[in-house]
Each structure stands twice: as C-alpha cells, then as structure tokens.
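Peer 1: Sequence and predicted model, in that order:
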Amino acid sequence: MKKCHIAYLACTAALLGTGLGAAPPVAEHTTHPVHVVHPGESIQKAVDAAQPGDTVLLTFGTYHQSVDISTPGLTLRGMGRGTVLEPAAGTGTGATTPSTGSGAAKTPKTPKTAKAPKAQNSCAAAGNGICVVGTKDHNVDGVTLASLTVTGFTKNGVYATNADGLTVRKVTAVKNGVWGIATEHSVHGVYRDNTARDNGDAGLFLANSVKEEMGATDTYGTVVEHNRLQGNRIGVTVRRLRNLTVARNHLTDNCAAVFVVGDENKPKAGFVTVRENRIEHNNKSCPKTARLDALQGSGIVLTGAEDSLVTENVITDNVGKSPLSGGIVLFKSFVGTTSDRNRISDNQLRDNSPADLVNTDTGKGNTFEGNSCRSSKPAGLC
C-alpha cells in the first residue's frame, strides 16, 4: 500500500512538473480592460473605444461633458461623489420647468454653439448628463453606472431608454432640471443606494413612455431600493408600469414621496409593491401643472393603479392641503381611471394631514388592514 501511495505522489509530481496537472494560467485576454479617464480628457472617447464587459473608470474631479452609452455590458464608474459630471459650456445648462408632474417635459433645442463630437452631442444637446440608449429593436444590455455625481443638467442627470438589466448604484443626481435618474422602455433594472436631491421633477422616474399613448408595460422585476430621495417635486414616480418593487428607501422634504400613476390605457399600471420605506415630512410646496394638481404633503399616492401592495412603510408628518395630501392616498386619476384591488396593509402612520389614510377613489376591491394610524378619510380605515 505504501508503494502505491509513493507511486501516486510521484505520478502527481510529474504531472505538475509538466504543467498537465496544474491549473492553467489566466490569460490576459480573459480580463476585461479598465479605461482610465482623468478630468480634461474625453469620457466619450473612452466609451467608444471600450468593448462589451469593459470598465471606464473616471478618476476624482469634475468633467464638463455628457456621454452616450450603447455598448452592452459596459461599466461607467467614478471614485465616489467627488467624481462629478457637469454640463459643458453652452450645453445642458440652465433650468427648465417640468410641464407635468408625472413626467412629460419639453426637450431643449440643440444649442447652436455646441461643438462637441457628434456621438457626445446627442446626449448633451438634449440636456442630459449620462445617456444609456438602445433601440426598439435591440435593447442595450447589462450597463452599470456607479459611484459618481451628475448635476446641473437642463433635463436629466441620467437618462436610459430601451435598456435591459441596467444597474445604477451609488449615483448622486443633484439639481437637474427635470429628472435625477430616469428610464423609459426598460426592463430588469436595479436602482440601488443612489441619492437624488433637489431635481425639478422626480428624483427617480420610471415609465413605459412619456411620448406614446400605450398601456402599462412589464418591467420584469425592476427594483428601486435603499435610495435617498430629498427635495424633489416627487421622490419616485412609477408611471404606467407593472411588476416593480420600491423598497427600503428614505424619502423626505419632497412635495410628494411616491407616485404610482396609471391612465385610461390598458393594461393599467399595477402589480407594484411599495414596502418598508421611510417617508417623512414631504411638505415642500409645488405648483399645479398641466396634468397634475398642486402638490404638498403626499406620502404614497396610487392613482389609476391595480393589484398593488403597499405594506410595512413608516409614514409620518406629511401635511398639506392638496387633493393629493395625506399619508397613503388612493385617488381617482385625472382622466377618470379608478384604482382597483390594491391592498394597503401593516403600515405605521402618524401625524399626516388631512389624514393618515385617504381614499377618494371609487374603485373596487381596495382593502385597508392591519395599519397603525389615527385618522382616515373616510373614517373607519384605520
């Protein structure tokens, strides 16, 4: 037996010596390159040179430019909040007033003075900071944006359309004219650990489309979680979407915290879960727009939505005199569509006005159960 063991060891040693029994070395081509960009250098040039799976790393500092991304699997990453994208001179500067509280805003005209390269110009001229753009026939897949700040853009800090599996994490979107972080026609998204503050409309805006009339679309499990949303018109807007979760976010000092918005098209917005969020003091006052009444003191609003769950949220001190004010509000949409079969359960509500729970909807099958609250309209919902 001892001879056999010695022979086995000798054979193994021989294999290792020839390299046949050892793990093969990692070839250089199996590691995706990192393209490092410094302030003053072109982000777009690095993005255009990158292949699927590569990372474009932005070092600490301020970049006066915008960038278009259409390469699948690309990661655009900064080094924290100190990596800052701001508009270049003559592109995307100034402020716009959103034309609707649920998202539609006019796209600024292309500045005649902009002389950026064509690839970069489409995003910058539209007033956006970072654009992730696919097409109706071919989504851009698996893009990640992380650890940077986008601020001061006329329209949106981050804008994505026709994106599949987009991840946005640890992005700070501050003082952009319309939306901090916005998506259309996108699925399987993850929006985590971001800060959206003092943007003109929603801090986070997710929609099927802002230009087309169409029914709500399935996001296939998009997740919005662990974000801080402060000082915006609306913290999170979910417009005409289905199968989406908004969880464990902190929303404060907005005019309204969470909006789930449907309309007359079929299917309705629905199957949205809003859970375990901390929603407090969303008492900023915002004026009426073409599509939405004045806003103040709204915690969670469902309007024209169906089969959604609002649960285990802590909602306090949201006070206002808008028709949409209150802790959790079910509201018949402005185009007359009811909210149906929504379940409002196990939430903790306190000191919201005109009431902790408000139901002015005429929809069927909505239930209120297990909520800890003191006041409701109509009475008896607590």
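Peer 2: Yep, it's here. None of the values given here were measured: they were computed from a predicted structure.
Peer 1: only C-alpha atoms for contact and neighbour calcs from this point on.
Peer 2: Noted.
Peer 1: Check which element follows the longest helix seen in the chain along the chain.
Peer 2: Of all the elements of type helix in the chain, the one with the most residues (DSSP state H) is helix 2-18. Stepping forward along the backbone from helix 2-18, the first helix or strand reached (DSSP states H and E) is strand 34-37.
Peer 1: elements contacting that following strand?
Peer 2: Using 3 or more Cα pairs under 8 Å, 6 or more residues apart in numbering; DSSP states H and E, the elements in contact with strand 34-37 are helix 43-49, strand 55-58.
Peer 1: repeat that with 10 Å
Peer 2: Under the contact criterion of 3 or more Cα pairs under 10 Å, 6 or more residues apart in numbering; DSSP states H and E, strand 34-37 touches helix 43-49, strand 55-58, strand 75-77.
Peer 1: In it, which of the residues would be classed as buried?
Peer 2: Judged by neighbour count (16 or more other Cα atoms under 10 Å), strand 34-37 contains these buried residues: 35, 37.
Peer 1: on that earlier part again, including distance to Leu357 and mean neighbour count, could the helices and strands packed on strand 34-37 go into TSV?
Peer 2: Rendered in TSV, the data for the helices and strands packed on strand 34-37 read as follows (distance: least, Cα to Cα, whole Å; neighbours: other Cα atoms under 10 Å):
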stretch	distance to Leu357	mean neighbour count
helix 43-49	48	18
strand 55-58	46	24
strand 75-77	42	23
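Peer 1: Comparison target below:
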Amino acid sequence: MCTDKVPIAIGPCRPLCERVQMKCEPLLKEFGFPWPVSMNCSKFPPENNHDAMCMKGPASDEDVPVANEEPELEPNENSFTAVRCTQPSTVYMNRTAQCVPLCHSNHGYTKEDRECASTALFIMSLLCTALTSVCLLTLCTRRECLVALPELSLLFCSISFALSALVYLFSLLYREQISCMDYTSKSIFVVAGVQHIPCTTAAILLYYFGTTGRLWWFVLCCTWNKHTQRSQQNSQINLWAFVRCRIWLCVSGSALANDHSVVSSGMLGSVYPMAAAFLLLSSLQYVLSPAISGWNTVTAIKLLADPLLGVLASGGCLFQILYNMFNASRSPLVDKHGYQPALPHIPQPPLPTTTYSIGRHPEQRPLC
C-alpha cells in the first residue's frame, strides 16, 4: 500500500502473504508458473508493530498451516468438493471443476469387467486387421478379382475399419501414455477440457477412420443392388439381399461412441431408426439405473461396433475375392448366364439339277 504519510510502500504481513500463497500457488502451478520470488513470505514482518509496519488484511478463520491443505482444492470450494468427491480414488481438478478418477482406479467397473472389455476389443481388432491383411495380399497377386465399384467399396471399407482397429490396438498397448496424464504428482484419466496430444490424436483417428468406413458401407449398399441385377441370377440376388439387410442392421446399430453431442445423435437417428432406438434404450437404462455399470450388451455394442463392422467387411471382401477367382477358373462354356449349346450340324442333301436340250445333243447344267 502506498500513502503520502509514509515515504515507503507498506507491504503485507507474513500471515496475509501465507494465506494468499495458499490460495493462489496451486492455480499457478497448474498453469506451469512458480510462486514469484518477490512474494517470498519470509521477507515480510510477522505482525504490525512499532518496529515494522505491515497490512494484516481482513479477518479470516482459515489460520491453518499450508501443509494441511490439499494443493488441488480451493478453500472456498471445500464444501462442494466434499459432496462431489466422495470416492478416495478421485482428485478434484480446478480447471474442469470436477472430480477426476485416478489412472489405476476401477472408475465404477470391476477388474473382471475391464479385463473382459480389453480382451474382447483386442481379439476383434486383431481379427479385423488379420482378415484385411489377407485380402490385400490376395489382391496383390490377383488384381483382376475386384473391379466393380461395390467390390472396391467393400475393400476400402475393410481397410478403413482395419486402420481404426490398429488405433485400438495401440491404445491398448500404450494405455497409460494415451489415456492418462500427470496432475499434481498424480496420474489421472484424461477428461474433457484438458489438452493431451496423444489422447486427442487417437480420438481424431478413430473418428476419421470410423466415419470413412461407414461412408463406404453406404456406397456399398447403394451400388450392390444394381451390380447384382446386372450380373447375377435371381437366386444370387436374393442371397445378396439378405447380406445387404445384415449390413444395414449393422450400420444402423453402430453409434459414434466417441461423439456424444446432441446434434450428431439426432442426425444419426433421423437416418437410421434402429440407431435411434438403440440410443433411446441406452439412455433409458442410464436414467433408470445410473448406478449400474459393467460389461453388458449395450456397453459391448458401443465398444465393439467398429471392429465388428471391420470383421464383417473384411470377411465379405475375402469371400468376394475367392468367389471371383473361382468363377475365373471355370470352363468358358459354363458362365454365369448358363450353358449355351452350339447349333447342331446336320448334313444337307445335294441340290437338284435341271437338264436343258438343244437339238439332239442333251446337256446337263447345274441350276446354280
């Protein structure tokens, strides 16, 4: 404080400085700034007396040592934190104003549920990647097996979901580096509102490859009917109609697990009624029983949607490649239009001749 009655500035008392440091230092550390050296509380006098003048500041009941205070809690939010952060394995984050679970905590799931989910995701992702690799290796040797647009759409769809499966595999192998971050010397889960480059990169790749795969599903469903009507018989058309129905059910049942916005869910529900019903049942389950969490059918569908679609796409692509190779190796007389017999060769009798006579000497001349 500066006043015209005193030639020098009047600083704070040591208790006031310590209270300010107790409140402000955690916030400065959160943004990576140290406590200023000029605000070292040991330089200020402990009390205001005749030897040294200082400002006591407003009266406060928070005369507690700094070491007894939680570094990530603000004193005016103790009551809020005590109500929200009831679990011991959570840490209150000032930046997001919410309780964040520790990285090694169960977070409402049992150890068996987490292991089951990780195992299922690893198996489906590995199977999708393996089938797509087999399709690509087979296609490198027989490039003429896939030439039509629906067949190429099936191949591109399987490649997109295979790349998405690779991201899932990396997320499982490097789980702590992607989904965890350090905060006040503790490892916590990455939540919305904080910047974490590995987690953001993985989320962007999953969203991009998942959306690309679903778009190729859509192209496949739009073009396969015309392709089969031109090149297949009625029985084969009925067979692929059944396959297309399964494709539509799989596409409609898969929701964007990483995008929880209201706009995207509404657009998805307007295009796919089955997806809207699935999201409605999932929301009702959470509203009716919010405390129930675990590895159930709804959670499995949300988690394994992309790997499952990738397995179906790569399996269908491999089947189509083998089917085209089988048709190419068949006899040329038996094609997809059926057996076409050649015209029979029947010997014809000789044409009749006519005799012309001039005078007494007859002469035979052919008619043609």
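Peer 2: Noted; the coordinates are in hand. On a predicted model such as this, the values are computed, not experimentally measured, just so you know.
Peer 1: Fetch the TM-score of the aligned pair.
Peer 2: After superposition, the two chains reach a TM-score of 0.20 (TM-score structural alignment, normalised by the length of structure 2), with 116 aligned residues with a Cα RMSD of 6.2 Å.
Peer 1: hang on, the earlier thing: buried by neighbour count: which residues of the longest helix of structure 1 qualify?
Peer 2: Of all the residues in helix 2-18 of structure 1, not one is buried under the rule 16+ other Cα under 10 Å.
Peer 1: check which helix or strand covers Leu281 of structure 2.
Peer 2: When elements are assigned from DSSP H and E, Leu281 of structure 2 belongs to helix 273-288.
Peer 1: That should have said Val20 of structure 2, apologies.
Peer 2: Per DSSP H and E: helix 14-30 holds Val20 of structure 2.
Peer 1: name the helices or strands packed onto whatever helix or strand comes next after that helix?
Peer 2: For helix 14-30 of structure 2, the following helix or strand on the C-terminal side (DSSP H and E) is strand 54-55. With contacts taken as 3+ Cα pairs under 10 Å, 6+ apart, strand 54-55 of structure 2 sits against strand 11-12, helix 14-30.
Peer 1: Return the most buried member of these.
Peer 2: For these, average neighbour numbers computed from mean count of other Cα atoms under 10 Å are highest in strand 11-12, which has a mean of 20.
Peer 1: burial measure for Tyr220 of structure 1, as a count.
Peer 2: Look at Tyr220 of structure 1: counted by other Cα atoms under 10 Å, it has 16 neighbours.
Peer 1: hang on, I meant Ile181 of structure 1
Peer 2: Close neighbours of Ile181 of structure 1, defined as other Cα under 10 Å, add up to 30.
Peer 1: any idea how far Ile130 of structure 1 is from it?
Peer 2: Counting by Cα to Cα, to the nearest Å, the separation of Ile181 of structure 1 from Ile130 of structure 1 is 9 Å.
Peer 1: And for Leu9 of structure 1?
Peer 2: The value you get for Leu9 of structure 1 to Ile130 of structure 1, if Cα to Cα is used, is 58 Å.
Peer 1: do His250 of structure 1 as well
Peer 2: Summarising the geometry, the distance separating His250 of structure 1 from Ile130 of structure 1, computed by Cα to Cα, is 24 Å.
Peer 1: Please apply the same query to Gly17 of structure 1.
Peer 2: Here the criterion is Cα to Cα. By it, Gly17 of structure 1 lies 52 Å from Ile130 of structure 1.
Peer 1: need the helices and strands packed on strand 54-55 of structure 2 in a markdown table with distance to Asn225 of structure 2, can you?
Peer 2: Formatted as a markdown table, the entries for these read as follows, by distance: least, Cα to Cα, whole Å:
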| stretch | distance to Asn225 of structure 2 |
| --- | --- |
| strand 11-12 | 81 |
| helix 14-30 | 58 |
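Peer 1: Out of the ones you listed, which gets nearest to Thr212 of structure 2?
Peer 2: Relative to Thr212 of structure 2, the nearest member of these by Cα to Cα is helix 14-30, separated by 37.9 Å.
Peer 1: Please settle this for me: is Ser122 of structure 1 part of a strand?
Peer 2: No - assigned with DSSP: H, G, I helix; E, B strand; the rest coil, Ser122 of structure 1 falls outside any strand and is helix.
Peer 1: my read: it touches Gln44, true?
Peer 2: No - using Cα atoms under 10 Å as the test, Ser122 of structure 1 is too far from Gln44 to be in contact (11.6 Å).
Peer 1: Cys99 of structure 2: neighbour count?
Peer 2: When neighbours are counted by other Cα under 10 Å, Cys99 of structure 2 registers 17.
Peer 1: Please apply the same query to His64 of structure 1.
Peer 2: Counted by other Cα under 10 Å, the residues lying close to His64 of structure 1 total 17.
Peer 1: got the buried residues for stretch 113-130 of structure 2?
Peer 2: 117, 120-122, 124-129.
Peer 1: just to revisit the earlier point, packing partners for the helix holding Leu281 of structure 2?
Peer 2: Counting by 3+ Cα pairs under 10 Å, 6+ apart, the elements that helix 273-288 of structure 2 packs against turn out to be helix 234-253, helix 262-271, helix 297-303.
Peer 1: Select, out of those helices, the one closest to Pro362 of structure 2.
Peer 2: Minimum separation from Pro362 of structure 2 across those (Cα to Cα) falls at helix 234-253, 68.0 Å.
Peer 1: which residues sit against that closest one?
Peer 2: Contacts to helix 234-253 of structure 2, defined as Cα atoms under 10 Å, 6 or more residues apart in numbering, come from residues 213-215, 217-218, 220-222, 224-233, 268-269, 271-279, 301-302, 305-306, 308-309, 312-313, 316.
Peer 1: that older thread, out of the helices and strands packed on strand 54-55 of structure 2, the one nearest His361 of structure 2 is which?
Peer 2: His361 of structure 2 lies closest, by Cα to Cα, to one member of those: helix 14-30, at 131.5 Å.
Peer 1: What helices and strands are in contact with the closest one?
Peer 2: Against helix 14-30 of structure 2 (3+ Cα pairs under 10 Å, 6+ apart) you get strand 54-55.
Peer 1: just to revisit the earlier point, can you redo the helices and strands packed on strand 34-37 of structure 1 as TSV with distance to Val67 of structure 1?
Peer 2: Formatted as TSV, the entries for these read as follows, by distance: least, Cα to Cα, whole Å:
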stretch	distance to Val67 of structure 1
helix 43-49	5
strand 55-58	12
strand 75-77	10
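Peer 1: Nearest to Thr245 of structure 1, out of these?
Peer 2: Per Cα to Cα, nearest to Thr245 of structure 1 of those: strand 75-77, 23.8 Å.
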